[in-house]
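Engineer: Prediction below, plus the sequence it came from.
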Amino acid sequence: MLLWVDMCCGAHGAASSAEFSRHCQVRPTDQQHLWAALSLASNADVICFDFEHPDMSCLKFMTDTKARFPSVPIIMLMSQQSADVVLWALRTRIFDVLLKPLTARDVLRCVQRLSPVLEARRTQSTRANATGAEAIPDETRYHARRSSRGKLDGVLGYIEKNYAQPISEQEVAKECGLSPFEFSRAFRAAHGITFRDYLSECRLVQSKRLLGIAQVSVSDVAAMAGFNDPSYFARLFRKRTGSSPSAYRASLLTLKGAGTAGLVEADSEATG
């Protein structure tokens, strides 16, 4: 069951929740009653926070919810993309951030990614949230000056384009006109996460996408995502997701097959 928390006074919420209701039971709630619902509903698997533009108090509530219910995956919907908020969500272990308006493909992909995580959650004991509280992004408080980030412009885009290749922090620092020490401090100050950790998270995101392609071996997935050592990739993947790459793939392909079968059946009924 998915608990739907409307944080935007109903604007576009019905359409978004309707997309998820095609795949799972959706139960509406609000900020005031969410924790009680989580405590009472033993079958509450996922939380979805539906925002227009999240502010500091909203993100603080999400942080508190994650700390109180660390094993429950959280999905976050927004109407406008924000690099700072997405990075905050990554560090806070928010499961996924989706932009509205949602498409059927967006929701299906999210549900497919959730399947192995929920399966692992059901077979494991509740674990404490080891990440700690993350700083709320400045832009949810006010539009702070970004002058200290000037020399880092383009670094995230560079990672997105070159994650599959060996990326040296020293080389990137040189391109930014900074020493390795200066770059390391500036990157962490700007994004709240180390350069190496951000690069690893980016590669893990790509590996999850590649695991959905049955013809690509797990070792090839590791290499294509930028991990030179398949053993290290497998350890890191299990640490971040709670399941092995092979188990994640099996659950993903099973769900994908079920989703495809459902679409075929629906098409047959529509044309029959």
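Structural biologist: Okay, I see it.
Engineer: hey, let's count contacts and neighbours off CA atoms from now on
Structural biologist: Noted.
Engineer: A14 versus E119, what's the distance?
Structural biologist: From E119 over to A14 the distance is 28 Å, taken as CA to CA, to the nearest Å.
Engineer: I meant L211, not that one.
Structural biologist: From L211 to A14 the distance is 32 Å (CA to CA).
Engineer: Who has more neighbours out of the two?
Structural biologist: Counted by other CA atoms under 10 Å, L211 and A14 do not tie: L211 has more neighbours, with 22 against 10.
Engineer: Pull the number of nearby residues for the nearest residue to the more buried one once chain neighbours are set aside.
Structural biologist: Nearest in space to L211, with sequence neighbours left out and distances taken as CA to CA, 6 or more residues apart in numbering, is R249 at 5.4 Å. Using other CA under 10 Å, R249 has 22 other residues around it.
Engineer: want to compare, so here's the second one:
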Amino acid sequence: MVKTHDYVLVVIRNLQETFDDGYLKTLRQHGYRIELVPAGQDPIPTMEARPPIAACFQYDYPDLQGLADLREAKKRVSSVPLLMITQAHSEHLAVWAFRSRVWDYFVQPIDMPRLLEVFASLRSVRLPGSASVASNMDPDSRKALDVQNAIPPEARLRCSGPGGEQAQLDRAMSFLDKNLHRKIAQAEVAESCGLSTFQFSRLFKRLTGVTFQEYLLHRRIAEAMRLLANPKVSITDVCFTVGFRDLSYFTRVFQRYVGQPPSRYRLSLVDKQQEPQPHQHKIEFDPLAATAAQLSLAPLKS
């Protein structure tokens, strides 16, 4: 049995050359030894020969190959806990990560106290127990780790019965997210919620404060803004991915809501990355928590 070694393996899978390594400095300050696996290099031989406390897969904007590398590492070296750190926030990406059995998932800027707690628990369990697989740990050790990986309490605040209005709205939001790439008729969303079009229209407006079509357009633009942060994705691909079928129309709508065309918005993101600002404004758009107070019809600002 190969024993666990006292170090953290960081697998760089960024699309851009630079990445935020602030969390690595903090880990080093707390006594963790860090080894890096650069882009293009296979981390599995190192993980097999010298299993680390954990392997962190570092992404800026995950691509298919980078995510495939994580899945393959989990398949081949299942005893090593995997953490995923990314600059691109996406509910679907988080779901994919946990279905791939990553131990924890962090979005930049990282919650350092929680990251340090996770590593402290992993180190205390992994080193004394050598290379035992997490799922085969003794109950007390497993319980210690689960405390750090528990579902946040706030995630339970919005629970509702299967037939409640909030549950119906959640189903509508999930339907939109899954089908954002294509034309969406209000009638089919209403049907997915078990409502008539009229009932759905009234429910949606009452719970969100905006009409369905107004919300859908905001949702498409918000998703476009997120995708444009990835320099590897063309503006045309962004246009079609968020459900527009005409690039010129997409450009006009985007400019109306954001205040500048997609190309200029992307350049503004590059400028912000090159010139660090102490107080960067980050647009938060959570469709599952949309309320009249959170969702305004005022144009989105970059």
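Structural biologist: Looks like it arrived, so ask away. As the structure is a prediction and not an experimental result, all values here were calculated from the model.
Engineer: Superpose the two chains and report the TM-score.
Structural biologist: The TM-score (TM-score structural alignment, normalised by the length of structure 1) is 0.46; 154 aligned residues with a CA RMSD of 3.8 Å.
Engineer: one step back: check which residues of the helix or strand containing the residue nearest to L211 of structure 1 are buried.
Structural biologist: Per DSSP states H and E, R249 of structure 1 falls inside helix 245-271. By neighbour count on 16 or more other CA atoms under 10 Å, the buried set for helix 245-271 of structure 1 is 245, 248-253, 255-256, 259.
Engineer: Would you reformat the residues you listed as TSV and include distance to S200 of structure 1?
Structural biologist: Formatted as TSV, the buried residues of helix 245-271 of structure 1 follow (distance: CA to CA, whole Å):
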residue	distance to S200 of structure 1
P245	15
Y248	18
R249	19
A250	23
S251	23
L252	21
L253	24
L255	26
K256	26
G259	30
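Engineer: now, among the residues you listed, which is nearest to L199 of structure 1?
Structural biologist: Taking CA to CA as the measure, L199 of structure 1 lies nearest P245 of those, at 18.4 Å.
Engineer: what about the closest one, distance to K60 of structure 1?
Structural biologist: 32 Å.
Engineer: circling back to that earlier point, just checking, what packs against the helix holding R249 of structure 1?
Structural biologist: Judged by 3 or more CA pairs under 8 Å, 6 or more residues apart in numbering; DSSP states H and E, the packing partners of helix 245-271 of structure 1 are helix 104-123, helix 195-211, helix 230-241.
Engineer: What distance do you get for S121 of structure 2 to D140 of structure 2?
Structural biologist: In terms of CA to CA, S121 of structure 2 sits 12 Å off from D140 of structure 2.
Engineer: okay, these two: which has more neighbours?
Structural biologist: S121 (17 against 10).
Engineer: Just list the residues touching the more buried one, thanks.
Structural biologist: 144-145, 148 (CA atoms under 8 Å, 6 or more residues apart in numbering).
Engineer: And the helices in structure 2, which stretches?
Structural biologist: Using DSSP state H, the helices of structure 2 run over 22-29, 44-49, 64-76, 91-99, 112-126, 139-148, 165-179, 186-192, 197-208, 212-228, 235-241, 247-258, 262-274.
Engineer: Show me what the fourth one is in contact with.
Structural biologist: In this structure, residues lying in contact with helix 91-99 of structure 2 by CA under 8 Å, 6+ apart are 84, 104-105.
Engineer: try 7 Å this time
Structural biologist: By CA atoms under 7 Å, 6 or more residues apart in numbering, the residues outside helix 91-99 of structure 2 that reach it are Y105.
Engineer: Can you get me a residue count around V46 of structure 1?
Structural biologist: Applying other CA under 10 Å, we find 19 residues neighbouring V46 of structure 1.
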